[in-house]
Every structure is written in structure tokens, then in C-alpha cells.
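Novice: Sharing a sequence plus its predicted fold:
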Amino acid sequence: MNVEELVRDSLRELAAEQPVAGPGFADRVFAGRRRRRTRRIASVAAATAAVVGIAVAVPLLDSGKGDVRPANVLDQDGIHAHPEQTPPRDVIGAGDAVLAAYYTARTRPLAEDRAVSERTYWLLDAETGRYEKDTRWSFVAVAPGVRTAAVLERTLPARRIGLLDLATGEVERWIPVGQRVGGLAFSNDGRRLVATTYEDSPDTQTKEKVINADGKEEWMWMTAWRGSSRTGFYDLDVASGRGSWSAVGPDRNGNARQDFAYSRAGDLVYQRVVGGADGMQKFYDLHGREVAAPANEKHLRSDVPARLSPSGRLAALGLTKEVNGSPGRSYSSIRDPRTGKEITKVRGAHLLAWADEKRLIAWERVTSLDEEYRPRLVLVTIGSDKVVPLSGVRKESLNAERQEWEPVFARR
């Protein structure tokens, strides 16, 4: 079976599984369009605002009832591109994937040989479709639907988890925790939250001697390796805030940050394992016991964020081929998740999120392989060599103590 047939069958299966849309579905879908048009007519602006409100709720807990999403997030053309902006100021997205936030990071020294990397986030304002700086948070995870984010306050690890309403910018509820938290991730359906716990900051850095581009030795802040203080994870119900904590110590092969995320089905969690022989991931049940990887995820790599396609029938894997030129061209592997067999290759050096069953958002370099690596966000398509630029070119920082903007994608 070729990729076109596989994708076609996947879409048919998805369509067959979908429930019949309830009354008013079309009105909800087109509400965003109507909202923007009516803004041009001052006499009806107030009435339109009353009809097209932004849903303020925990994602998916109401099974989509009354789901009127912001105009700039749900748009019928499917692509929001701003190739002139880096970092982006206006919403970027394609298909079901939207850039819900991004962050930069700077090193803050704590002692002569110890520091932490601190993030600053820009969150998507669903009302305006623009990214707004929010310095309150050290870590942000955005739920499917782009209405709610789980946040941690500035000092990590944190004693409580906030549920932030992205429409109002206010924390709707705090979830207190006994074990201090340093990382967060939502389940695929948005109903649950895995919170990774640490004794110390997971963003610790140490000063190490390196050889610079001129061949000279210099001291540089580096991510701390083999020194994680991870203690375990919480599996929390978002609606109630209740859940359980399981003890899982750090992996000796990992760095300081060893966060957990849910498997696609949500019945397991996995961690990133740097240099591991099992594809850089280990799976645990929700009681903290190490288990085998699920059949459809055992061939994945946790350093490729896109992972499984919406249907679960395609797997995004890592970079497999680079072709020099101006610019260089990079290709990543698309595989059968159960067998690990390659189905095809797709443009893109680093696959970040699936837009739909045939398209993905990726980092793609704009320089030759002989030049400094400089990427931009692009939309790539299975079966095509065409790329659609979504963002401007990220300028890699020459300062090791500063990290350029990193995207946070969510499903809309």
C-alpha cells in the first residue's frame, strides 16, 4: 500500500468514527468569520460581540458543547503564515495545529559554577490573534482547544499548578501539590495533566570548559547532565484537580530536565532518555512501574515532537537525509508506527506537529550545510517537495547564555 492509499484509508476511517454534528454546528464553525466581518460595521459590533463569545472552560470537559473558538484561531483557509516575522507577532498555524505560545530562555547565575535557565513566554491572545509577553510563568503547557494552559510560577520546582484561561489571562483555579513540580503536559484529550516532580530546578546549568570556534578553551554554561533531581509524577484529573503521585527516580542517562508526557491512549507516560537503546524513551504505567512501549509507539523517538498522525496510522521520525545546496534540503522519515518500516520521506529537518493526515509543521533550514544553521517554521506535505514558509528565519544566538525562541504547539 502506498502513502496515498494509506492516507486515504485513514481519512475514511476517521470520518466513519466521527459522531453526527449536533444542532448549530455550522453556526459555531462560521462564527469566527462572521465576527471579523461584523467588526467592520460599527452599528452591529456590540451585538456580534454578544453572540460570538470566547468559551472559557477546561478543554473538552463539555464534549465540545458551545465551542465557539476565537476568530483568529479557527479560520477557513487553514493556514496562518507570517514569513516576515521572527519571533512571530501574529498567529501561526495550519490545519489542526496552532502555535499556542513560544518562549526564550536566558541563563541566570546562582553561584560561581551553577546557574539556571529561565524561560520567558509569549502566549497567544485568542481575541486579537497576537502573541503577548507574560512574565509570570516559568513553564506553560497548552491544552487541546487552545482555551486553557497549565502554568507554573517563576521559581521551580513549584508548589502549585495554575489553570490559566487564555481568553482572560487570569488563573481560574490553582491545584496545590505536596511534591514540587517542574514540568507539565496534557493528555491527548485534554482531560488529564501529568506533572513531573523534582527536588531542585530541572533547568540547572553548570559551568564547563569547552573549545570555541577559534580553538581556544573557554568556560561556558551548559545544561547539567547526569544530575537530575526528578522524584516522580502526578497523574491529575483537570476538572477536579485530584490525582495520585508516583515515585520514579531520575534516569542516569538523562540531563537535568526529565519530564514525562502521556502516551497517545493516555494510559501510560513516557520520558525522554538521552542515548538510550530503546529510541530515547521509557514508558511507565500510571503507578510508576516501567512497562513495555505500546505497539503503536515503540518505534517513535521522544525528541521528535510530532509523533503520531491524527489517525495514529503514520509516525513522524527523525532526520534521515540532507542535500547540500543554497539552501540545504532536509528530509525526515514517515513510518508505519507498528512495524517501524519507512513509508516515505517528507521535507523538514525537525517535525514538530501534524496539521492533518498529510501535512506537518517543521523546522527547515534556509542556509546551506556549509553555513551556520538558521531555520524557519514551514508547512510540509507528504508526497510533495514544496514547503510553505510560516515564520521568519530564526537567528541563532551566538551567546550561549541566551536561547532563541522555541515554539509550543497545540491542537485547535
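Specialist: Noted; the coordinates are in hand.
Novice: all contacts plus neighbour counts: C-alpha atoms, from now on.
Specialist: Noted.
Novice: which residues does residue 79 contact?
Specialist: By CA atoms under 8 Å, 6 or more residues apart in numbering, the contact set of residue 79 is 92-95.
Novice: 6 Å - rerun?
Specialist: Taking CA atoms under 6 Å, 6 or more residues apart in numbering, we find residue 79 in contact with 93-94.
Novice: And the one 4 residues further on, by the same measure?
Specialist: Residues counted as contacts of residue 83 (CA under 6 Å, 6+ apart) are 389-392.
Novice: same thing but 8 Å
Specialist: Contact analysis of residue 83 by CA under 8 Å, 6+ apart lists 389-393.
Novice: What of residue 133?
Specialist: Counted by CA under 8 Å, 6+ apart, residue 133 has contacts 120-123.
Novice: Flag every buried residue along the helix or strand harbouring it.
Specialist: Here residue 133 is covered by strand 130-134, with elements defined by DSSP states H and E. Neighbour counts over strand 130-134 (16 or more other CA atoms under 10 Å) mark 130-132 as buried.
Novice: structure B:
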Amino acid sequence: MNVEELLRDSLCELAAEQRPAGPGYADRVLAARRRRRNRRLASVVAATAAVVAVAVAVPLLDPGKETVRPAGVLDKGGVHAHPDQSPPRDVIAAGQAVLAAYYRAEVEPQTDKRAVSQRTYWLLDPKTGKYEKDSRWSFVAVAPGLKTAAVLERSLPAQRIGLLDLTTGEVERWIPVERGVGGLAFSYDGSRLVATTYDENPDLRIKQKLIDLNEKETWMWGTEFGESSRSGFYDLDVASGEGHWSPVAPDRSIGSRQDFEFSRAGDRVYSQVIGAGDGLQQFYRLDGAKAAAPANEKGLRSDVPARLSPNGSLAALGLTKEVNGKPGKSYSSIRDPRTGKEITKVRGAHLLAWADDRRLIAWERVTGLNETYRPQLVLVTIGSDKVVPLSGVREEPAKGVDWDTWEPVFARR
């Protein structure tokens, strides 16, 4: 029996068992074959093991159970840039950070005085490396690894949370909830999910008059200025769907959406507030009681998404300098997360995600300070003034589009 015949027989036997390929695949196949073959085939089996080990990287037997991905999407290294695309059509990534999705938000009037800011998402298809529109969801959070997304249906607050398989585009499981959910975020390791609960749609808009704008009517967040209907949060185990709900009253904020996110260690959650001494963020224990910021996060700001570097030694802070008259020349602060002391500055106006412990993805302004704000995604490096464009320049908001034309959602690969 030659190598090709042995490999074919091995795969056929495993297919008959109807098991998805997984850890130990090659070992199971070889163990079965050893029980049936003479020891004289030991050298052939060893060669087959190498072939099978490569073969299991692509799920031939049950493609619904394993993830097929384009080369490089999950690799911990390469840069995927498309500076001619805005919004992007093809995967954007650098280091461990991947643009897993992006969304547009449009104000959809319900009455003359009431509207909802409705999001439409484009999700990264891991099979093709392209972003595909998926209008089923009002909110999407992508787990580390880019295999699963937590999703909410169009009408908020939602009464169930979907766990979406990003490869198949199908919901694998629903997690029912007793209190309506309006926001989602995964823990750093992806094992848990914090689901923020609301009594009303957190993206509700009310048409009101602003005196400082000559009483011009405009859409404002919430039922009144800054009012929120947030009621608390669920702390859920992703694998089992089990967890508990903790009541938390709304914080002082400029908007009705006051979503929670996990601390790096996952032992606390935080939300954005105004007037807080700890960088516009208020932390809570998992039972809903207010808590101090963790020692390694007290120097962070809730309005800077990048937060801690992968090894936890650096904190991404806000814009510190824009060179007047030189579009695209901005700098943000990198600090010690425990002391708040500035270590250095890095290029970029708004730090979004860490690619590794030295590089970050940022929005960088390409227009002058007296022009309409138009940024593009760039890769910046600590200790270097060089920027690498990753996306095209974001266009000006179209009529009816809410604030920004597209907003990125990053995840770790």
C-alpha cells in the first residue's frame, strides 16, 4: 500500500464516523490504522502523519465545524492595507489587530419628533477576506479569533442574544434574556460577554431646539439632553449562556448609549461618564457596586479605544498635538498605565487598537484644521514618525447619515 492509498483510506474511515476535525485528528487516524496494518508499514504511516497533519488545517470532512480563512487573516503578523478603499472592501489588518467589521448609522424617523439611529454592519467574511453587508443586526461585537460574533436583532432593546458563526453567517445559538439588551462586549479572552440592558432603545433620538443654534431643530440623543434608560448589565458565560444580571443606574453622560465593557482582567466593568476623575470612566464590580479603577487601568480614558498594550505595560491616551497647517500631522500620548506619566508620543489623532506592543492602528486626519474632518486608518509605530495608510480617506458624511460615514470594529486574531 502506498502513501496515497493509505491517506485515502484514513480519510474515508474518519468521514464515516461523522466527527469534525479537531485537536488530535492525526493521532486518531494513525492509531486506527496501526491496529489494522502490519508493523512493516510503520515508515509509511509516519509519512502519512505528516500529510494528514497538513490536511486537517483545511476541513475536508465537515466544513461547517472548522473555519476556512484566506492566507494571512489569522497569521500573527502581516499587514493588509487597502489605502484606495473607503469604506474598505478587502480585509484590513496589522499584527494581531483586524478590522472585523464596520458600520454606518442613519437617523430613521419614527414620528415628527422621534427617531432611531440605526446601524448597518459590514462583516468580514473569513472565507473570502472581504466585507459583506449584513442588515439583520442592530449591534455586533466580534470575539477574539474572529470565529464568533455576538449580535442583537434590529429592534432594541433585544430579548435575546445571538452567537453568529462568522464563517457560515448563521446563528449557532440564542441566549434568551429577561431584560432588554442594547449593547455587547466580549472579555479580553473571549470567554465572557457583558450585555448592557436598557428600558428603551439606547439609540433613540428626539428632535429638539437648540438656542445656541438659533433655535434650529436637530436630533438629540435620548429622551432629553443626555438622558439614558440604562438599567444594568448581564455577565454571561459564552459557552453555557449562563450568568447573572446586576442593576446599575445611568451615569452622567452626554448620550443615551452607556454601554459597559470589561476591564482587562475581567473582574470589573466600566462605562463612559462625564466629570469623572479617572479618564471619563466609571468602574463597577460584577455585582453592580461602584469600584475603583484597576491599578493598571486608572490612567486610561474611555474615549480612547486602544487602551492597554497586549503586554499591559503601555497605555494609549488621547490626542496631545496637531501641527497647525500640516494635515495628517497629529500625535497622541503613550503613558505608564499605573502612574499616568507620559513615556512618549506616537503619531495618530485617535488610537483605536494595538497591533503589537510597539504598533497601533489609528485614525489620522488628512485635512487641515480649518477644513472638514476627514481621517484615514493608519499604522503608527512608537519611536517612529512614519505612518502606513491602511484604508482610504473617509468621505464627508452624506445627508441623513449620522455623524460619521463608517465606524470600525476591531478584534484580535
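Specialist: Yes, it's here. Remember, predicted model here, so these are calculated numbers, not experimental data.
Novice: In a markdown table: the contacts of residue 133 of structure 1, plus secondary structure.
Specialist: A markdown table is the format used below for these (DSSP: H, G, I helix; E, B strand; the rest coil):
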| residue | secondary structure |
| --- | --- |
| 120 | strand |
| 121 | strand |
| 122 | strand |
| 123 | strand |
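Novice: Return the member of those nearest to residue 87 of structure 1.
Specialist: Using CA to CA, residue 122 comes nearest to residue 87 of structure 1 of the contacts of residue 133 of structure 1, at 9.8 Å.
Novice: ok, how many other residues are close to the closest one?
Specialist: The number of residues packed near residue 122 of structure 1 is 24, by other CA atoms under 10 Å.
Novice: Then residue 384 of structure 1?
Specialist: Neighbour tally, residue 384 of structure 1, other CA under 10 Å: 12.
Novice: picking up where we left off before, closest one to residue 26 of structure 1 out of the contacts of residue 133 of structure 1, please.
Specialist: Within the contacts of residue 133 of structure 1, the smallest distance to residue 26 of structure 1 is 28.2 Å, found for residue 123 (CA to CA).
Novice: Tell me which residues touch the closest one, please.
Specialist: The contact partners of residue 123 of structure 1, taken as CA under 8 Å, 6+ apart, are 100-102, 131-134, 166.
Novice: you'd agree residue 386 of structure 1 is up against residue 364?
Specialist: No. Counting by CA atoms under 8 Å, residue 386 of structure 1 sits too far from residue 364 to count as a contact (11.8 Å).
Novice: These two: which has the busier surroundings?
Specialist: residue 364 (27 against 13).
Novice: and that one, what is it in contact with?
Specialist: 329-330, 347-350, 375-378.
Novice: quick one on the thing from earlier: nearest to residue 33 of structure 1 among the buried residues of strand 130-134 of structure 1?
Specialist: Distance to residue 33 of structure 1, by CA to CA, is smallest for residue 130 among the buried residues of strand 130-134 of structure 1, at 17.1 Å.
Novice: Find the residue closest to the closest one in space, skipping its chain neighbours.
Specialist: Excluding its sequence neighbours, the residue lying closest to residue 130 of structure 1 (CA to CA, 6 or more residues apart in numbering) is residue 90, at 4.4 Å.
Novice: What's the match for the one you found in structure 2?
Specialist: Taking TM-score structural alignment as the criterion, the aligned counterpart of residue 90 of structure 1 in structure 2 is residue 90.
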